[in-house]
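> Predicted model follows, preceded by the sequence.
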Amino acid sequence: MITNHHFFMLGRFPTGIVLDGRQTGDLSVATFLLRTRTGVVIDEVDQFMSSAVDACSSEIVLDSRRNKDVPLLKLHEAVRGMSPGTVKELSPTLLHARYLTEFLLAALCSGDLRLRYYNGRSEASDQPQANSSMWHLAGSRDRRLICLLFPELDIPNEKEVPLELFATLNAIHPPDPARIGNEPAEYDTVPVHLDPDLQDAQNLLGRLLASRGADLLSTVRTELHTVLEERIPDAHQRSETIELLIVRVWLTELDRTLDVLRNATENLRSMGLPSAQDIAAKLGPGIGADVIRHGALGRGIYGYRVTGLDDPDKSAELTTQSLSGDPHTYTAQLGSIVALVLAGMERPVLGLSATAYFPEAVREHIRSRVKWWMTDAAEDSIRAKPHMLRNALNQPIQISGLPQHLKHSAITEMGRRLYEDVIHDELERLTEADEDRAHDAVVLNSYEHCRYMAIGIYGSGRYQDGKHRVCVAVPPDKYRRTDLQKRLPLPPGIIELTPDEFEDFPNRGEILIVPMARIARGLNIVIGIRSAITSVYLCTRPLALMTDPAELYASVNAAGLNAADTPSPAPVELLQQAREAAWARLHLIMRSAPGFVNTHRDLQKEIVAGMIIDMIQLAGRARRGGTDMTLHLVDHAFQEDSWQADLRTILRRIHQDWTPHVAQRMNDIYREALSTFLAYAGIDTDAGR
């Protein structure tokens, strides 16, 4: 029986199934396969886990001006007809959740509050696309807020926020009345004594959260101005601080309330209440809900987004994205813990991948012993070659790290120079040496970037000789494809290919311009059994963003599990260590300097490890049939070492942190691919062989 990753993890049978002689309903695909098959084989098992990370997130509309069929309202109506005990149990949480969500959306619609995007300590941008349409975490504006509350410390973007200031910010949140005595909150890090003005601010914010039937936003805002006037003399900065405090407290309170609501609705699922089942499913873990409810953090993470503010009265909508579960343990223990719970027995699971072992890669590293491997030991079969293309001002052309509005012209200029100086002559040489392999792949981060690259190559003076045809990847979805074609029409003669047509590329052209995500694990492009592609030009540095909730969650969960990686006779203490390490990683991400160059070194290593995984997979596209390949690193961001955040420097850090066992295992598994990147970083590739 064959299925895909997503359907295995998330699929359910829409009809009843006779299993072991009994009729079953709402059966998961994972349960069915583990019960009825004697073993499971997962191809690209590291991508399976990466998909599991994404599957840990789910979305639910909290309030809407466009759609009145909102889950919280439906649950409220359903609960009213239930027993007095159920009403008494659910009403406080449900009504508080409705107050928090409905009041927040109304305040955003009226302009009394704003969900704005901040890059570090700088002021927020007023561009619409940089504000409320993005995902917002409760603490995602903490650096700016701390700099406003403690201006005398003058914390630059290049440095982390001191932990005690982060703890002070957490302490300003009004106490949770459900906490017993002096029981510590899960986010407490160090003991904090609040200054008198911050204690007053805490009390005012507590009044706002428990308004007792009155709209206190304007009143509390005015009183906060008085309380914080001495600390923040500038009226404009004080207004900004107050808004940031209110938004942070509001979203933090909403986080906790949704946690309580999820647990409450879980208890109602057995009663067959559709509204409760809907909320429990969307706020609960996306995968392994019946097996591993929470990851190392011990609770979920929530992100919030508001849309439709161009017509707030009719279109505004507040959505939350919930992240919970444990994708790392789910994948590593699929044949053990997961199979025992779902099927009542263990099952052998064979995971296949070229890149499932890389301890720093938090989305791809499988936390299980590697049992077999086949080393790529062909010497000099993979080469990594840096390039420095220069623009008309003789400056190196860099794409990654540029503001979005400057990237388009830079990519176009890169396309002209790349074809003029490198690709044209290389294809001529390859045609003479081995015509079947005279094809190149030019790789960027998006379909849009691919079109700018094609425009640049077309504009090269040497392209006009007509010797080389350019193919550009386009989305498989017809509507996305049509939108791109309208916004960015291509010059005549350039061929568009959907992913399903990549196999035919050698018959259609010599240069394929394609997004990394589409080619790294895509279809093999071969003539006979040999790869048709010889050179791959990586034109933008493909970096994950810690502002993305899924990337953040993968880092947090992996950090917790790393802290509990050694067997112990005291499992409860081990779980506590994992929880503390996971919260420490979350705090680190929240207070880390913005941008890849300034971010914490541990996070840089994780990001680069994921990038190397993509590069190894990308190199594999050109190694089919035992052919050799060259990976050209074109974006100057790979080489720029002003802040010790270039690829060479971070690779050296990763290598230095490996234990002898890890270094040996990496060499055993990757051999030539690893040697290529270590040699690029200036590391002795013969060590450990």
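Thanks, I have it.
> CA only for contacts and neighbour counts going forward, please
Will do.
> any idea how far Leu245 lies from Gln277?
Separation of Leu245 from Gln277 (Cα to Cα, to the nearest Å): 34 Å.
> Presented hereafter is structure B, for comparison with structure A:
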Amino acid sequence: MSATPSRLAFQIACALAEEFFGFPDSDGRTEVPLESAALVAAGRLDLWRDWAKQPATTQELVGRFLRVRPNEVGSHRRFRDMARALRSDPDSSYALPPDVPDTDVRTVVARHGQRPLDLVARLLEEAERKYVQGRRPLPVAGPGRWGFGWRGESIVELPMTVKDARVEPIPLDTTAAIEEVTVTRVALEALAEKIAHHRGERPWQLEILAKLFTGLRADEDVPVRELLLKAGGIRLLNAPTGVGKSVLIRLLAIHLASAGIPVGIVVGRVDEAAETAEKIAEDLAVLGVDLRCTTLVSPRRLAEKAAQAADDGRWSRFDALGYGCALAASVIDGPQPGKDEPCTSLRPLVEPVDRKGRPAPRHACPYLGVCDRHRGLREAAAADIVVTNHHNLAHGIIPVPVLVDGVEVNRLPALEFLLRRSAVLLIDEVDFLQSSMFDAGARQLALAASGTAVELPLVQLDADRTMLLPGEDRDVVPPLTRTRFLADQFLNYVLEGDVWLADARPAAAGTSRPGDEGADSGWHLPGSRDDLVLKHLFGIDDGQAEPVPEAVYEQFNWLFPDSRGDRAPQLPQWLGDVADQLTLVVSNDTAQDHFREIRHRLHELLAERVERDDDRREVVNVLLVRTWLGALHQALTRLTYAVAAPGVEMPAARALAEQLGTVTQHQAIPYGQLGYLLFGFRVDRVDDPRRGGKLSVQALGGDPHTTIAQLGGTVALAAAGVERVVLGLSATAYFPGAAREHVRAGITYSMTDADQDAFTTLAGQAQDELSQTTIRIGGRSESGKTLAVRELGARLWDQHLDAHLRDLAANDEDRERCMLVGNSYRQAALLAAGIVSRCADPGWVAVVVPRSGPPPSIVLPEKVVTLTIDELESLPRKHERVKVCVAPLSLVARGLNILVPGDQRSALASVWVCVRPPTSITESAELFASVNAYALGTDESSVDPVGMWGMQRTRAFRRLFHILTSDPRFSRLSKELKAEAVAGMLVDMIQLAGRARRGGTPVRLYLVDGAFHDPRLGTDIPSLIRYYFANLSPAQQRGLSRVYGTTLTSFLDFAGIDKETM
């Protein structure tokens, strides 16, 4: 019987581990440590100190393996499960030791009689064949009628001219590897001077470059005269905002491309990518060189960006991005395709069946190979410089077949496309790319619904099972039926009031009270209220600093069926009875609902230990929710593995796998240190047409920290078969303690922020007129923030902004503007409303509103300027009278260049942080980042990579447990978690202030919210900065001083820290 891709991958991992770590046993057989094989499968050979010494041919084999390995094999838990299955697999090249119980297995025994790498090569041929079979191009639609849309709402009739049409793949040959690149300062300055000469303009790029190189330093404070960039891992260049990193990237790309080295550039947003490509193309044109630069944009964004270009009058960009759809003229019924055309999702209206009895799969549009929608993809495959954006690099897919080194592949990841084409990759705002991967990896879909019409992939998947053969269906049925049972019943229990996700129980089962509709809103992680169980059942106070004792940790985990280990700990009788009831509650063996009886039994078991009725109700609820969602987490994990088999043509399976992370784009390292997908659950209630609700799940996968650190190493090997030169640039790539942003690699080059008075941090709090107290927003209930934020805007104008703007008008008229930030569109609108109520002219105020969907329900005068984030850079040019711009912090902290018209200087003079940024450590993405960052520790390679990896997994679970058992309120978090939150907050503030530092202009950063300054609860910024800085190692303190200079001094001065005495 042919081995499955997962079984092949398991054997290949064992063979590679045999080559690297195998040893002879007493009988002369070769034993392979199971943990070492799991390390190889997880893509973590970077932890092995001798990995860099391996021959290039061996590293290429590992890269080929990681490219075709199903993600499930990279899960530590799943890998061990597969090892136990060797007992019933006589055809495997490895076996379990015969006299060792499954729970005690530590090694597997080789029984293949070959050299390990010869076995790897042979198995890889079969695995790669299956990989290509699973990604073969779709059949092409022919003449006749075809449907598209989720339910096939539209019908298109294709003419006879498309009979036997073929979609020609895009040819893509992998660029040869380059070990290192050296670029001198002299060469770049000569290039900048040459461009200026041909343009007949002042050499402003040369001036910027000269200042940048004058400040750049390598290790040990050595001035930089050349950039030496080596393949493997990532090199980091950290320099302040506004000193010319974008100019450096463009000149580097032109210089390298002129030397015959293809270059990829990655910037934050699609607009930045288009602008960067346009500037490079203009420079190439004036130089008169035959080089091509193009933008690689997701086809799904083209229509939106083309329309935006037309609105702005950028017709050359419109020509580059715009396209027409040939299918539109052939639609005979239903809506026209728009923005997300059915390029690969046409289905025959009368579905024929193949010889195996399966319905016909979806088909590709016959015009796919010549359509202008994909023109940019074809151009990128042959371009010398390709520019794309962060999201497309991390999660983009090439929807057109690609001929990769002569092999035709469908749905090639954009990451692989770029790494194969580019010998050098330049990434701007690399820390933001890493941070956004935590958010972009958080995908969601609906699991169950009641009383509302919702498309449910699980229901569709059940219907699509008719397409499967019995041998395939048997793997899908168990996890699918269990997932549907757990999801549907849990939603029923919540809507009936039997359990609840919020901190307070609903008024009564089946009833509602005002505000209950949102009571269960927000993402809920299994275990997010474990602190309550520990407090009442184990006597562990959530405020204690010491870690939970190991014995309690093991007993606690044994309570819940999904978290039990192989061996049961010693449990008191009553706790064992609780565990038995929790096992029974998620069982469906009797096909009857015993939920309420089990809940009553739990109340009886806990009556003596939790005497107060209200406390006991909460504890029992937490136990039931934790058990149910933990079981659902487990079932979903198994289901995503089951439906991801290559070659299974089920639309719902593809949607499920993509949404829940089985098909991740950073698949070389598919999981973080937890070793599995992290799921969050949410219930949204509805009242129309009848009372009901929807249960959704959000999945987080991948390992953004290691993926970025290994982008030119392990990731490039898996994508392109060779290591690549990768240079990441940012103003905040190095910031120890910032879980999302700190890049896990050493700084190669840095420019100290040495300009005196360039960055000043100031208190900007406003006083309430009646109480004469500082207006505080952070820490208030949501219901109390509306009036407070509006009042803050009004008082801020009276007490600060009016005088501040008058001073700017007198001394720096071109920069008579300031930016105010809140935490949401609504808060931005409320701040604007408060300011408008006090200022002389509403036309002085602009507020950022959403691109789509309803604007915040705040009434503003007609003269107030409203604009989207895409229009913000044109503010000084289009709205000259605006003096105050208000926006959500998350939108404006990065990438925006709001410049004085006709100048390179920032049009903003100050930034005002009006509301303390949220620090929701229990939100899925924040928790994931914190767990991963803490687990990695120093993340250095070791002679014992398995021991290092095991320590990281232990740290990950400890951190997860610490967060889940903590009170999520910021004031109640441990100082360690507060310091982590503050580190991330400081990064945001440095980046935000950078919007006013373009062209070397000085900036004043004002902290307005009274929550920044109130020391009573230990949440004030000065005391938290002091704690954060004091707990850094001396090396980290020196690193921050080296990188941030006067910016760091500004924060330390604000916190009352004398840096010289530390």
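Arrived safely. Predicted, not measured: the structure shown is a model, and the values here were computed from it.
> Leaving out the residues flanking it, which one is nearest to Arg638 of the second structure?
Pro479 (6.0 Å; Cα to Cα, 6 or more residues apart in numbering).
> Please apply the same query to Leu296 of the second structure.
Nearest non-adjacent residue to Leu296 of the second structure, counting by Cα to Cα, 6+ apart: Thr388, 4.9 Å away.
> likewise Leu393 of the second structure?
The nearest residue in space to Leu393 of the second structure (Cα to Cα, 6+ apart) is Leu415, at 5.0 Å.
> and the aligned partner of the one you found in the first structure, what element?
Using TM-score structural alignment to pair residues, one finds that Leu415 of the second structure aligns to Ala30 in the first structure. Ala30 of the first structure is located in helix 29-36, with elements delineated by DSSP states H and E.
> and for that helix, what are the contacting residues?
For helix 29-36 of the first structure, contacts defined as Cα atoms under 8 Å, 6 or more residues apart in numbering pick out 7-13, 40, 339, 342-344, 347.
> Just tell me what the residue nearest to Arg638 of the second structure corresponds to in the first structure.
Going residue by residue (TM-score structural alignment), Pro479 of the second structure aligns to Thr93.
> cool, Ser824 of the second structure as well?
Using TM-score structural alignment, Ser824 of the second structure sits opposite Ser446 in the first structure.
> The spatially most central residue of the second structure - nearest residue in space that isn't next to it in sequence?
Residue closest to the mean C-alpha point of the second structure, counted by Cα atoms, centre = their mean, is Met437 at 2.0 Å. Of all residues not flanking Met437 of the second structure in the chain, Pro704 sits nearest, at 6.1 Å (Cα to Cα, 6+ apart).
> Give the aligned equivalent of that neighbour in the first structure.
Under the alignment (TM-score structural alignment), Pro704 of the second structure pairs with Pro327 in the first structure.
> Next: Arg969 of the second structure.
Using TM-score structural alignment, Arg969 of the second structure lines up with Gly595 in the first structure.
> what helix or strand does its match sit in?
Counting by DSSP H and E, no helix or strand carries Gly595 of the first structure.
> Tell me which residues touch the match of Ser824 of the second structure, please.
Applying Cα under 8 Å, 6+ apart to Ser446 of the first structure gives the contacts 514-516.
> Tell me how many other residues surround Lys88 of the first structure.
A total of 12 residues lie near Lys88 of the first structure under the criterion other Cα atoms under 10 Å.
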